[in-house]
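Colleague: following is a predicted model, sequence given first.
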Amino acid sequence: DLYKERLIVIDLPSHRQIFPQLNIDFNKRLAEIIKGKRKALATDYGFQKRWIINCMENFGTVLKTPNIILNKKGRFRNVPAVLVSAGPSLNDDIENIRYIKENKLAYIISVGSAINTLLYHNIYPDAVTSYDPKVDNQKVFAKVSEAGITEIPMIFGTSIGYETLNQYPGKKYHMITSQDTVASYYLKSENFEVLDIVRDAPSIAVVTLQLLYYMGFSPVILAGQNFAFRGEKRHSEGVYYSKEVTDSEIEKGLTVKDVYGNEILTNEVFNSMRLQMERFIKMTSGIEVINTTRGGAKIEGTEFIELDKLIEDRLREKVVEENWLEMDETRYDAEYLYDRMKTMNKEYEEAKRITKNYKSVLEKIRKLMKTRNLQELERTYVKLDEQLNKIEKNDFYRTFILPMNRVEYKLLTDNIDDFNKEKDPFRKAERVLKAFGDFITICSHDIEVVKPIYDRMNEAVMEYCGGIAK
């Protein structure tokens, strides 16, 4: 069980002696898998509620903004784009980026905190991208909001922190993320086109690389993509909330090769971002990725070329169109959307009934345990399984409540076999009551939490559907 605190590996001493390197490789790979599983579990636990609440809160904005992938898929084939990140090496290339922008030699796409460095140097990118679900994500764009800058469009992932969208003053365009169970339930293209999604990733740069791939951009030029520290710096200048690298981080740091073959220091977070970008590049054909980050970590699948050299050799023509993001509002199928809303309203009422029945079964188990009616107790477990099956099939639970509690749900279902193996009937009843009771308690709470947000979603759907709803 990879979620337990300890995992014991029992191997044959003879195997260790005969195949020493295989044994070392196996243990190393196993440790990586366990670390990855636990990291994914921690991410899910930390963001599971925010992802869904954000998608619900953002749904009205999604209906009012264009789906950029649906509208612009493949429209920029073989056009260069500079993906600007906030690594410390961005400082080296600010004037090169200014030159590219002023001469319209490539589209400048700012990711995450890089917008603060660009604004610090009075450079407006062609767009910013963001997807971070956290409340604090709004701090990244505080300078844009405070200055009332409306000329920089934002391309946002639909699971972005809703506070960021509410305060951003520029035009907005959306891309559906893999964490968005709301869009996948409600939305269908009016013309039956596939609604492409971008996979969630530990870095906005990886998400944006997927976006640029869908839009056809090539080459994609990485600037400020260090994936590592530079001395005591982790960000480029102008990122006012950045903190210097601590002694503790240096002690715990990892060493990786940089673009010149030297060893540099990074951490687990930056390294996992780099590895995910490498995986995306490896599995994607038809896109050239050039890394121009001086002194940054080497990124497999990219070619390192310094930006001034790249400008001299390849970025010679004006390619940027003035109104490159001008497009009609995305028309999702309003009739389908309205039908889904009506179905979901029925599923909401059914979810409340299931929850009530589930709690009644738990109460019956509690009473049977006190009266020591073991035969009836076993039959009642079957009824509890039936209620859990109903939860798993209910659209309201599947779209909102289970994704908000995916960690608890997985732990519950993973332990059902373990409960069934319990020999002591009273210990079994106690464990079932505890596990199933805790689960339905948090689900009941979340149904109440999302209800007002769900009502606002329905209002947005009614507004979008217009005449159909009359």
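Modeller: On my side now, so go ahead.

Colleague: C-alpha only now, for contacts and for neighbours.
Modeller: Fine.

Colleague: may I see the buried residues of the helix or strand containing residue 368?
Modeller: Counting by DSSP states H and E, the element that carries residue 368 is helix 334-371. Judged by neighbour count using 16 or more other CA atoms under 10 Å, the buried positions of helix 334-371 are 334, 337-338, 340-341, 344-345, 347-348, 350-351, 354-355, 358-359, 361-362, 365-366, 368-369.

Colleague: tell me which helix or strand comes right after it.
Modeller: Heading towards the C-terminus - elements assigned by DSSP H and E - helix 334-371 is followed by helix 374-393.

Colleague: alongside the first one, take a look at this:
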Amino acid sequence: MSLYNDNIKFLKENYPYVKWDEEHELESNVHEICAINDRKNNVMLGVKVDNHIWSFGSCYDAEMAAEHWVNQFENVNYRTIFIIVGVGNGIYIRKLAEKYPENYIIVCEPDMELFVAYLETQNMKRDFSGKIFLAAGENADALYIELMYQVINYDNKKEIKYEILPNYQNVNEQLVLLYRKKYRDCVSRVIIKRNTIVVDEQTRAENQLRNMFYFYKKFSIGQLYDATEKITHQNRAAIVVAAGPSLDKNITELKKAQNKAFIIVVDTALKTVIKAGVKPDLAIMIDPEKDPSLFENEVIKNIPLCVSIYGNYRIISKHKGEVFFPTGESNLTEALMKKYNKGIYTVPTGGSVANNAFSIVGFMGFGTIILIGQDLAYPNGQIHTAEAYDDEKGIEASNSKYFEVEDIYGGKVYTESNMDSYRKWYEEQININPQIRVIDATEGGAKINGTEIMTLKEAISLTCENQDDIDYRSLIKPTETMFNEEQQEEIEQYFINIESQLSKLKKVLKDQEINYIQLEKMEIRNQQNESKYKRLVEKTSKTAKKLEENELMDFLQLYQNIVEYRVLDNMNDDQDKTLTESIKAAKGGKMICQTYIENIDTVKVKWHQLLIENHLIEE
């Protein structure tokens, strides 16, 4: 067992995030695993299925077969990322890393038995060298999802090489199908996020610029997390109230949980909750175009509110209660936090405000999360709780964008792609956070796998009745803003200086535009080997890094996401075979620089006006 022990040591040193108990005993043996030697005496693993042995490599020459497998990948470039399901003998992973040492490789082994067999028979240190991420062990499922969301974005989604290890599907067909579905869900969510950003671009830009003048005077969501450390909250419940139509069924029960559970309510559900006599402990609003009429009620205006830097500034500017911002949503907010050694906090989201609410109470440490109003579908064709919007019409089920999914009663209910994406996000978070008990007390809507389904009355009886009362509103009330008065004055001076900093940035961008123009000309002339070309590439790379690290680039990107995505689409377009990757990159870089330069003048005018409106400079 010395090989096994050596592998465990390597695993712990190089992949500490993989949960692994070397004394773990498998509960059952699903596979009949065999060790086979090829003709060159390489030890291979195989699995016997229906009297047939499926080996994870060629019985003639495993090395040669692995090399042929690696050679199948075409159009590999510096942006290519490999996602491989199955470890097998490790030989395929090793050959892939040897041929593409600079590319990232995500290796997932969801089958515990096969991974144990690998550790017992193969040399992990030999196979796992290079830029290899591993999803395996007791948290393989969660790591697979987490690693994909770290590396997959709109830029590289077409550069992903997703592959199943040879013969692995014959051994683990259901696992292969499940993990392929998780991959496709990830890519789908990336596309949905891109479409949302493009549609809301102008509004998001306006909100971020204006909200910067509120951000530094308000509170951080980190202060929420700190506040709940004062109580033993692991045994207490938080209730996330969304605005689905089923909320009308059980809203009257919610009052019984007041002060027994922590109640966070999404913006569109606030009217319904207030009408029922419930006092939320926290509200949340992140939508750039959220209807301000939802916050006209004076009671609602005084509820502590979590927001986004991109949230509707008209609501944020008029809110009278405490306002809590994430601090890592933009380069500029992050830069301010780093300057003053403050905590940087973001909120994982599946795209909906209720997803954000779920993440917040999870980070606050509540051991049980109860979902209500979380239909994620349109039961009886309804869209929201009745109090949300006056005269709201239901859906037209005949529209092709709607499709049926399983509901909590075992029947069918209509939903659409974005809502189904939110549902899948919940299922992923439940897998990633097994320590949190999630109860679906919506009493309607789409089924969220991994939740306990019960009525709200049952959920409150089970989790709240024996709890002492806590005044959560007082508990989460901060004693000071995230920046003190002296720091606020320094930040205001920094804001005043931004105009001159943008002028300097414009000059750097013009220089970079010239770099890209020259690169494009040299690429077309095929002068890559000249020393002048190499010096130009180095100069362009250094300037690109300098620009990337400038926090004010955030402002310039506000009005150009659609341009940037178009450039990425062009770079991923294989229609024009005459354009090399380098020419596409030079053309795209030039296009983005030109747009940034135009945006600087737009941003400077808007920022100057905001400085006047906020009385930092005179007109």
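Modeller: Sure thing, it's come through. Remember, it's a predicted structure, so these values are computed and weren't measured experimentally.

Colleague: TM-score for the pair, please.
Modeller: Comparison of the two superposed chains (TM-score structural alignment, normalised by the length of the first structure) gives a TM-score of 0.76, and 446 aligned residues with a CA RMSD of 4.6 Å.

Colleague: show me what the helix holding residue 368 of the first structure is packed against.
Modeller: Under the contact criterion of 3 or more CA pairs under 8 Å, 6 or more residues apart in numbering; DSSP states H and E, the helices and strands touching helix 334-371 of the first structure comprise helix 181-186, helix 374-393, helix 395-396, helix 425-465.

Colleague: so how far is it off the chain centroid?
Modeller: Between the centre of helix 334-371 of the first structure and the centre of its chain there are 29 Å (CA atoms, centre = their mean, to the nearest Å).

Colleague: how about the residue nearest the centre of the first structure: what's its closest non-neighbour residue?
Modeller: The central residue of the first structure, meaning the one whose C-alpha is nearest the mean C-alpha position (CA atoms, centre = their mean), is residue 200 at 3.3 Å. For residue 200 of the first structure, the nearest residue in space outside its immediate sequence neighbours is residue 178; the separation is 5.8 Å by CA to CA, 6 or more residues apart in numbering.

Colleague: same thing with residue 325 of the second structure?
Modeller: When the adjacent residues along the chain are set aside, residue 325 of the second structure lies closest to residue 220, with 5.0 Å between them (CA to CA, 6+ apart).

Colleague: what's the match for that neighbour in the first structure?
Modeller: Across the two structures, residue 220 of the second structure finds its equivalent in residue 67 of the first structure, going by TM-score structural alignment.

Colleague: any idea how far that match lies from residue 328 of the first structure?
Modeller: Relative to residue 328 of the first structure, residue 67 of the first structure is positioned 10 Å away (CA to CA, to the nearest Å).

Colleague: now do the contacts for residue 401 of the second structure.
Modeller: Contacts of residue 401 of the second structure were listed using CA atoms under 8 Å, 6 or more residues apart in numbering, and they are 416, 417.

Colleague: looking at this, it is in a helix?
Modeller: No - the secondary structure assignment for residue 401 of the second structure gives coil rather than a helix, going by DSSP: H, G, I helix; E, B strand; the rest coil.

Colleague: what is the neighbour count of the residue nearest to residue 325 of the second structure?
Modeller: Applying the criterion other CA atoms under 10 Å, we find 25 residues in the vicinity of residue 220 of the second structure.

Colleague: wait, what's in contact with it?
Modeller: Residue 220 of the second structure is in contact with 324, 325, 326, 327, 345, 481, 482, counting by CA under 8 Å, 6+ apart.

Colleague: quote the end-to-end distance of stretch 307-321 of the first structure.
Modeller: Stretch 307-321 of the first structure has its terminal residues 22 Å apart, counting by CA to CA.

Colleague: now do stretch 388-398 of the first structure
Modeller: Using CA to CA, the gap from the first to the last residue of stretch 388-398 of the first structure comes to 12 Å.

Colleague: do the same with stretch 407-414 of the second structure
Modeller: 9 Å.

Colleague: contact partners of that stretch?
Modeller: Taking CA under 8 Å, 6+ apart as the criterion, the residues outside stretch 407-414 of the second structure that touch it are 377-379, 381, 397, 402-406, 443-448, 453.

Colleague: can you check stretch 269-282 of the second structure too?
Modeller: The set of residues that contact stretch 269-282 of the second structure without belonging to it, under CA under 8 Å, 6+ apart, is 241-243, 248, 251-252, 254-255, 258, 262-265, 283, 294, 299-300, 303-306, 385-388, 472-473.

Colleague: and what of stretch 437-447 of the first structure?
Modeller: Contacting residues not belonging to stretch 437-447 of the first structure are listed as 355, 358, 359, 362, 401, 402, 404, 405, 408, 409, 412 [CA under 8 Å, 6+ apart].

Colleague: export those residues as TSV, with columns for distance to residue 388 of the first structure.
Modeller: Compiled in TSV, those are given as follows (distance: CA to CA, whole Å):
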residue	distance to residue 388 of the first structure
355	9
358	8
359	11
362	12
401	13
402	11
404	16
405	14
408	13
409	10
412	10
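
Colleague: tell me the one among these nearest to residue 80 of the first structure.
Modeller: For the contacts of stretch 437-447 of the first structure, the closest approach to residue 80 of the first structure (CA to CA) belongs to residue 404, at 38.9 Å.

Colleague: how much space between the nearest residue to that closest one once chain neighbours are set aside and residue 402 of the first structure?
Modeller: The shortest distance from residue 404 of the first structure to any non-neighbouring residue, by CA to CA, 6+ apart, is to residue 49 (4.4 Å). Plainly put, residue 49 of the first structure is 10 Å away from residue 402 of the first structure if you go by CA to CA.

Colleague: who has more neighbours, those two?
Modeller: A side-by-side neighbour count of residue 49 of the first structure and residue 402, using other CA under 10 Å, places residue 402 first with 23 against 19.

Colleague: check which helix or strand the closest residue to the more buried one other than its chain neighbours maps to.
Modeller: Once flanking residues are discounted, residue 402 of the first structure sits nearest to residue 409: 6.9 Å by CA to CA, 6+ apart. Taking DSSP H and E as the definition, one finds residue 409 of the first structure inside helix 406-421.

Colleague: which helix runs longest in the first structure?
Modeller: Looking across the first structure with DSSP state H, the single longest helix is helix 20-64.

Colleague: restricted to buried residues, select the contacts of stretch 407-414 of the second structure in PyMOL.
Modeller: Taking 16+ other CA under 10 Å as the burial criterion, the selection of buried members of those in PyMOL is written as:
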select buried, resi 377+378+379+381+402+403+405+406+443+444+445+446+447+448+453
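
Colleague: what's near enough to touch residue 63 of the first structure?
Modeller: Residues counted as contacts of residue 63 of the first structure (CA under 8 Å, 6+ apart) are 330, 332, 460, 464.

Colleague: do the same with residue 453 of the first structure
Modeller: Contact analysis of residue 453 of the first structure by CA under 8 Å, 6+ apart lists 53, 56, 57.
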